[in-house]
Each structure stands twice: as structure tokens, then as C-alpha cells.
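Trainee: What would the 3D arrangement of this be:
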Amino acid sequence: MMNEFCKGGGCTAKLGPGILDKVLKMIPKKADPKLLVGFDHSDDAAVYQLTDELAVVQTLDFFPPMVEDPYLFGKIAATNALSDIYAMGGEVKTALNIVCFPESMDANILGQILLGGNEKVTEAGGVLAGGHSINDVDVKYGLSVMGTIHPKRILENNHCKEGDLLLLTKPLGVGIVMTASRMKAVSEEAFDQAVESMTTLNKYAAEIFKKYGIHACTDITGFGLLVHLGEMLGENFSAEVWTSQIPYIRACEDYVEEFYITAAGQRNRNHIGAQVAFENCSFAMEEILFDPQTSGGLLVAIPENEVKKALKEIEALGLDCGIIGRVTEKKEKKIYVLK
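Mentor: Okay, here's the model as predicted:
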């Protein structure tokens, strides 16, 4: 069983946002006008301009397994890594495997992981072009992905506008469900819902959003909805989040009551909690909003006059989704969570 070699799986294994903020501030930023998107605003991927009409989008992501099935783990890890290209509005071109694997384990397990990853790269329309592996005590897998985009069609995560509505394309709660799974307490229905979400490429939602005037876009991963939303708002805006409209895996409420929650969720709470005002919000919903997502959905800021048409198309993809809030003028708190 792969999980015997792992201390935490999926995006719950990420370092906390507070640590990363501190470390990244120490790194000097090289001035290069062709680097259109770097790590200045915690965006999803880097974008480097090659010509007036072509830029490359570059990202990487890898983590330990959160499921027992190696083929399924490969699919989830690849779907998660590919997501950053879609969050920027790009198209996937090539991918490289990133592998950490104990030589003492059955190599057939690694083969299944790589087959699962290759399946999702192929579905994305990309080509798996190689990779790098090292002998390690833990299993870890992911991808380095390269995509392309027109320099004037980049979807950055921090260009929202006052009055924009916030549309989320996948349900929350994956981290909580996977924690319950590790404790052998998860229902088959909840597990299947989480797996369907984690293995659904954001490619299809991204293709829909290209038809509309999206102002900002990000994918929800290890920092949870509220931290990623905080990054989208920057220093100029606040937002309302409407809990009655949040799509989430319903069993999560029961799992939170049993304290099947993650350390990463608590790090997210510690990082942005002081900037969030909760009004008539249950503890379970708070945890769902802080919950780290593995291969989560896209969160977009979209003009109000376009959101209903976009939502109708997103709903047709089959996953729970919803209009979850609104960007407002800057207020005392960054985020107001309302019932």
C-alpha cells in the first residue's frame, strides 16, 4: 500500500502560505520585460513572451499519494499539475514526469502511476516527453508542464473588478473527504464524488470561459478557497462569499463533526483567518472554506451580465458548481462570509 510510505497526500502536503510568503520575499526579482507573469502575485504559472503573438506558460506540481490505487493516483496528480496551465488561459503542449520512488517497492506500482498520468496528459492534448526520477523513501509524483498562450489573452489571478461575480466550477471538501478515507471512515458516495472532481480536467471549464470577459482566474488547490480568493482580491478589493451557494461534498459536514480535518486547513486558517469575517457560519462550513483542495476547480471573477450564460455551460459539465459571491469595494476585512 503506497500510503504506508507517506505522511500526507495530495495538496495537503504543501507548505503553508505563510512560510512561502516569507521565503519568496527573500528572493530577488530579476527585471525582464518578457517575463509577463512571475511569482510576484502568487499566480498559478509563469508566462514568458517569445513573440508578439506567442508566450509559453510553465508550471510544475507533485505530491505524495492520497489514494491506495497507483493508477488513480497518477491520474489525480497529473490532472492537478495540468490545471495551472488552464488557470492562466493556456493550452497544454508538453509534460515531463517528476518521480520520487523507493527502489525497494514493486516497480509495477510506478508503472501504474505513470500510465495514469499519461492518460490525463493525452486527454489534455499534450505530449509526455520524458521526466526525472530519484530513489526516495516516499512516493511522490507530478508533472512539469509547458503550454502556450497569446500574450494579450493571459488570465491572471489578481485583475478582478468591483461588482464581478465569483463563479466556482468544482465542489469543495476534497481534503476533508481524503482525510476521512485515510481513517477508513469515508462513504463510497463521498469518495467517488471526490475522485470524480480530482480527475476532471479544468480544460473543459477553461474552454467555456474563453467565450466570456473573465477578469481574473485561479484554480483552488492546497491553500483552500479563502486564501486563493484573498490572492485574487489583492490590496484593492474585498468580497462577499455566500455559503448558501457554495458547492461542496455534503458528507463533509459529518466528517468535520468527527474532526476529520487537515493540518493544511489549519495553516490556511492561520494565514488569512484574521482577514475574514464569518457571519452565521457553521464551524463545518468554515473548515470547508479553508480546506485544501487537490485538483480543485477554477474560481473566476466575471462581469455580472455574463455570469448566467457561463454558469449554464459550466453546469452542463456535470460537477457541482455555483455563483458563490461578489467582489466589492475595499472594506475593513478582506472577505465577508455570509449565510
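
Trainee: contacts and neighbour counts: CA atoms only from here.
Mentor: Will do.

Trainee: Count residues in the vicinity of Phe39, would you?
Mentor: By the criterion of other C-alpha atoms under 10 Å, Phe39 has 13 neighbours.

Trainee: tell me the contacts of it?
Mentor: 24, 46 (C-alpha atoms under 8 Å, 6 or more residues apart in numbering).

Trainee: hang on, it in a helix?
Mentor: No. Assignment of Phe39 by DSSP: H, G, I helix; E, B strand; the rest coil gives coil, placing it outside any helix.

Trainee: so what's Gln245 closest to, chain neighbours aside?
Mentor: Spatial nearest neighbour of Gln245, excluding adjacent residues (C-alpha to C-alpha, 6 or more residues apart in numbering): Ile324 at 5.2 Å.

Trainee: cool, and Ala87?
Mentor: Among residues not flanking Ala87 along the chain, Thr218 sits closest, at 5.1 Å (C-alpha to C-alpha, 6+ apart).

Trainee: repeat for Thr199
Mentor: Ile76 (5.2 Å).

Trainee: That neighbour and Gly175: what is the separation?
Mentor: Distance, Ile76 to Gly175, by C-alpha to C-alpha, to the nearest Å: 13 Å.

Trainee: Please apply the same query to Cys11.
Mentor: 8 Å.

Trainee: now do Leu114
Mentor: The gap separating Leu114 from Gly175 is 23 Å, by C-alpha to C-alpha.

Trainee: and the residue nearest to Gln245, what is it in contact with?
Mentor: Per C-alpha under 8 Å, 6+ apart, neighbours of Ile324: 165-168, 241-243, 245-246.

Trainee: now do 10 Å
Mentor: Neighbouring residues of Ile324 by C-alpha atoms under 10 Å, 6 or more residues apart in numbering: 165-168, 240-247, 299.

Trainee: isn't there a helix covering it?
Mentor: No. If the criterion is three-state DSSP, then Ile324 is strand and not within a helix.

Trainee: So it versus Glu123, what's the distance?
Mentor: In terms of C-alpha to C-alpha, Ile324 sits 29 Å off from Glu123.

Trainee: ok, now Gly16?
Mentor: On the measure of C-alpha to C-alpha, Gly16 and Glu123 end up 31 Å apart.

Trainee: again with Leu50
Mentor: Going from Leu50 to Glu123 by C-alpha to C-alpha gives 26 Å.

Trainee: hey, where'd the helices end up in the stretch 151-300 of the chain?
Mentor: 174-182, 188-198, 203-209, 224-233, 252-257, 263-272, 283-290 (DSSP state H, counting those that start in this stretch).

Trainee: Ok, which of these comes nearest Lys334?
Mentor: Lys334 sits nearest to helix 224-233 of all the helices of the stretch 151-300 of the chain, at 6.9 Å, using C-alpha to C-alpha.

Trainee: structure for this one too, so we can compare:
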Amino acid sequence: MSKKDIVFCKGGGCTAKLGPGVLSRVLERIPKKYDENLLIGFESSDDASVYKLTDDIAMVQTLDFFPPMVDDPYTFGKIAAANALSDIYAMGGEVKTALNIVCFPEQMDLNILGDIIQGGSEKVTEAGGVLSGGHSIMDQDVKYGLSVTGIINPNKIYQNNGCKVGDKLILTKPLGVGIISTANRVGEASKEAMEQAIESMCTLNKYAAEIIRKYDVHACTDVTGFSLLGHLNEMVAGDCSAVIDSTKVPYIKEARDYAKEFLLTAAAQRNRNYLEDKILFNIDDFAMEEILFDPQTSGGLLVAVNPDDVDDIMKELNTLKLPCGVIGKVVEAKEHKIIVD
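Mentor: Sure, this is the predicted structure:
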């Protein structure tokens, strides 16, 4: 097979994730074993596990892999790697090593696989990590990602559910890449929109993480397959709610147009169904709702910060090349976990 014959799955990137409802039912059945050194496990739906090694060092572990969402294997490798590395940054950690995860059809041109791994390797190097090995299996379709290990001070972990009432919510990348990738698969996305989506997906969250770690961060996650609203729902799992100003949410402009044309993903509808009773929409804007439910691949960081730090944080974030914004605030618990104005 040639490079142009690469076989893509119907749901590429983080649209291929199992829905949050299905996943939560499975995880509830897993026996929980107590270990005082396991600081973060799967119970809180956090971005990575954290295991304490010493008083000053903890190990951060994560993995992520999925089918392609773009036509170019090299670009796909970069996106898949950036997405996997993101979980380390969402916890406040530093990337150290990575292992390739490869599913590849035996009859396909191995140059395609070489391009994928090259793209991934370059992102690991950019992150300051070392690609130290991996594992591959034969499969009917291409899938690629990384298992990543990082380190962190056990006293400086960003959990996803540490929000405090009064916190401001900052999003460091624009939404809409899932909608745009869907439109691109059916030939409806503009070249400009797809270029913006690829630039966003290829950009490491390393640079935003280096900025926010200077400030008083109470909670952090990266926005991926469960959408902005899905991951925010995990952040306000405690005794608080969130209010989102939909006019402040950054997104790639064409995503709204494609949503109006119903170029949507099944994953977004799973997100909507799961979150339906947890969200109050005070807007009459179907396209904006779809953007907020849109599964992101290699999305930005969603950060709850001390409101006193917001102006300084935004001055620094605005020096980066991607749109970002202060999109809402954390409030006392309401009937709904999230209110969208």
C-alpha cells in the first residue's frame, strides 16, 4: 500500500473514546486497593496517576492512543504525541520518558509507520523527554499514541477537582477541532480551518503550563474527548458549580458554521446525553452548544486560578500563538453543576 492508501477509522482522534457514561460504569466495578503512596488513582477521573517515590518526587503516568484524524501520517504522529504528553502538563508535571503504542496493518507500507513515529518522536523531544521504546501489534486499522512518565513534587500536584468558589476559569486553546476534523473527512472543511485545527492540535501544552505554574492554580485538566463541558463537570465534582460566559469561549470560527450544517460527531452527542441533566443553558444557540460538547483532540488546559492572578496570567498567555480566554468562574453549588450564559 502507498501512503495515500492509509486507512482511517470512522472516529479519529479523541472522538474514538468510549463515552463517559459507559466508562464510569466500568470503572465503578474495578476493585480499589489502598496504597498510601498512590496519590492520584482512577477514582477522581483525573488526567494521570501519581505515585509518590520520595518526599520530593512522585511519578506521573499516563497513556493515550487513537486512530488518525488527519490525512498526513507525520502530522498524525505529532498530534497523537502532543495529546498523550498533555496529561503530564495537566497534572503540573515534567515529561521524562515515553513509549510508543502502535497498532498497524501488516500489509501497509512501513514508510507510513515511520512517518508517524517520526512525528511523535519530535514532539517527545520538544517536550524535553526521551523516547525509550514501545510496543506494536498488527491491527486492521492504524492507531498510535504514547505511554508517558513524568515527575512532580508531591506537594505541587494539579488535581482536576480542587476548584474553589471565586476561582476564574481559563482555557488555553480554542475549541472546535472535532467539528472541523469531521467536516474535513467529508470534504467540507476549508483549508484555512483545517490548518488552524492542526496547529492547535500539534501545539504542546508545555508552554501554557510553564506560565500557569508561576501562579496560584487550584485545579487543572486538559480538554479532550469528553468536551469542555464534560471535563468541567469533573472539575466541579465537589461542593461548587461553574458559570460559563459563552461569548468569552475561544473557538475556531468555522466550527460554528459547520455545526450549523450538522457536521457533528457521535462522541459529541454521547457527551450531550451524559451531561444533559447537569447543565443549564441560558442561551438559545445550538451551534455554540455543539462547540461546548465537541470532543477535542490535544485540546488546551482548563485551569481554575485565584482571581487576583488572572490579569498577569492572561498577559503571558496572550504571548502564545493560540487564542485563549477567561471563560467563566466557580460559584457556590447550584441545582446544575454548570450554567452557560
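
Trainee: Got a TM-score for the two of them?
Mentor: Once superposed, chain against chain, the TM-score is 0.99 (TM-score structural alignment, normalised by the length of structure 1); 338 aligned residues with a C-alpha RMSD of 0.8 Å.

Trainee: conserved subset of the contacts of Ile324 of structure 1 in structure 2?
Mentor: On the basis of both residues aligned by TM-score structural alignment, their matches' C-alpha atoms under 10 Å, what survives of the contacts of Ile324 of structure 1 in structure 2 is 165-168, 240-247, 299.

Trainee: Among the residues you listed, which lie within strands?
Mentor: Counting by DSSP state E, those place 165-168, 240-242, 299 in strands.

Trainee: Quick one: which of the residues you listed is the most crowded by neighbours?
Mentor: Result: Leu168 is most packed of those (other C-alpha under 10 Å), 28 neighbours.

Trainee: Tell me how many other residues crowd the aligned residue in structure 2 for Met66 of structure 1.
Mentor: For Met66 of structure 1, the aligned position in structure 2 is Met69, judged by TM-score structural alignment. Neighbour count for Met69 of structure 2, taken as other C-alpha under 10 Å: 28.

Trainee: I'd say Met69 of structure 2 and Arg185 touch.
Mentor: Yes. Between Met69 of structure 2 and Arg185 there is a contact under C-alpha atoms under 10 Å: 8.2 Å.

Trainee: what is in contact with the two at once?
Mentor: Going by C-alpha under 10 Å, 6+ apart, residues that sit against Met69 of structure 2 and also against Arg185 are 8, 10-12.

Trainee: show me the contacts for the residue nearest the centre of structure 2.
Mentor: The C-alpha lying nearest the average C-alpha coordinate of structure 2 belongs to Thr224 (C-alpha atoms, centre = their mean; 2.9 Å). By C-alpha under 10 Å, 6+ apart, Thr224 of structure 2 lies in contact with 13-15, 17, 83, 86-87, 175, 178, 230-231, 294-301.

Trainee: How much space separates whichever residue in structure 1 pairs up with it from Glu315 of structure 1?
Mentor: In structure 1, Thr224 of structure 2 lines up with Thr221, judged by TM-score structural alignment. For Thr221 of structure 1, the distance to Glu315 of structure 1 equals 21 Å [C-alpha to C-alpha].

Trainee: Which residue in structure 1 aligns with Glu254 of structure 2?
Mentor: Aligned by TM-score structural alignment, Glu254 of structure 2 pairs with Ala251 of structure 1.

Trainee: my bad, should have said Gly238 of structure 2
Mentor: Using TM-score structural alignment, Gly238 of structure 2 sits opposite Glu235 in structure 1.

Trainee: Count the residues that sit near the nearest residue to its match once chain neighbours are set aside.
Mentor: The shortest distance from Glu235 of structure 1 to any non-neighbouring residue, by C-alpha to C-alpha, 6+ apart, is to Lys330 (7.9 Å). For Lys330 of structure 1, the neighbour count with other C-alpha under 10 Å is 16.

Trainee: counterpart of Lys330 of structure 1 in structure 2?
Mentor: In structure 2, Lys330 of structure 1 lands on Ala333 (TM-score structural alignment).

Trainee: Give the full set of residues in contact with the equivalent of Lys206 of structure 2 over in structure 1.
Mentor: In structure 1, the residue paired with Lys206 of structure 2 is Lys203, using TM-score structural alignment. By C-alpha under 10 Å, 6+ apart, the contact set of Lys203 of structure 1 is 79, 82-83, 85-87, 89-92, 123-125, 209, 298.

Trainee: ok, now Asp71 of structure 2?
Mentor: Here Asp71 of structure 2 is in contact with 3-8, 184-185 (C-alpha under 10 Å, 6+ apart).

Trainee: Among the residues you listed, which one lies nearest to Met314 of structure 2?
Mentor: Asn184 (31.7 Å).

Trainee: what's the closest non-adjacent residue to the aligned partner of that closest one in structure 1?
Mentor: The alignment partner of Asn184 of structure 2 in structure 1, by TM-score structural alignment, is Ser181. With sequence-adjacent residues excluded and distances taken as C-alpha to C-alpha, 6+ apart, Ser181 of structure 1 is closest to Phe191, at 7.4 Å.

Trainee: So the one you found is in contact with Val174, correct?
Mentor: Yes. Assessed by C-alpha under 10 Å, Phe191 of structure 1 is found in contact with Val174 at 8.7 Å.

Trainee: Ala193 of structure 2 matches what in structure 1?
Mentor: By TM-score structural alignment, Ala193 of structure 2 lines up with Ala190.

Trainee: again, but for Asn153 of structure 2
Mentor: Aligned partner of Asn153 of structure 2 by TM-score structural alignment: His150.

Trainee: hang on, its match packs against Leu36?
Mentor: No. Using C-alpha under 10 Å, His150 of structure 1 makes no contact with Leu36, being 11.3 Å away.

Trainee: which residues are common contacts for those two?
Mentor: By C-alpha under 10 Å, 6+ apart, His150 of structure 1 and Leu36 have these common neighbours: 49, 55-57.

Trainee: In strands, which of those residues appear?
Mentor: Per DSSP E, the subset of the shared contacts of His150 and Leu36 of structure 1 in strands is 49, 55-57.

Trainee: just to revisit the earlier point, burial count for the match of Glu254 of structure 2?
Mentor: That count, for Ala251 of structure 1 with other C-alpha under 10 Å as the rule, works out to 17.

Trainee: residues contacting it?
Mentor: 173, 176-177, 180, 186-187, 189-191.

Trainee: re earlier: roughly how far does the match of Asn184 of structure 2 sit from Tyr71 of structure 1?
Mentor: In terms of C-alpha to C-alpha, Ser181 of structure 1 sits 17 Å off from Tyr71 of structure 1.
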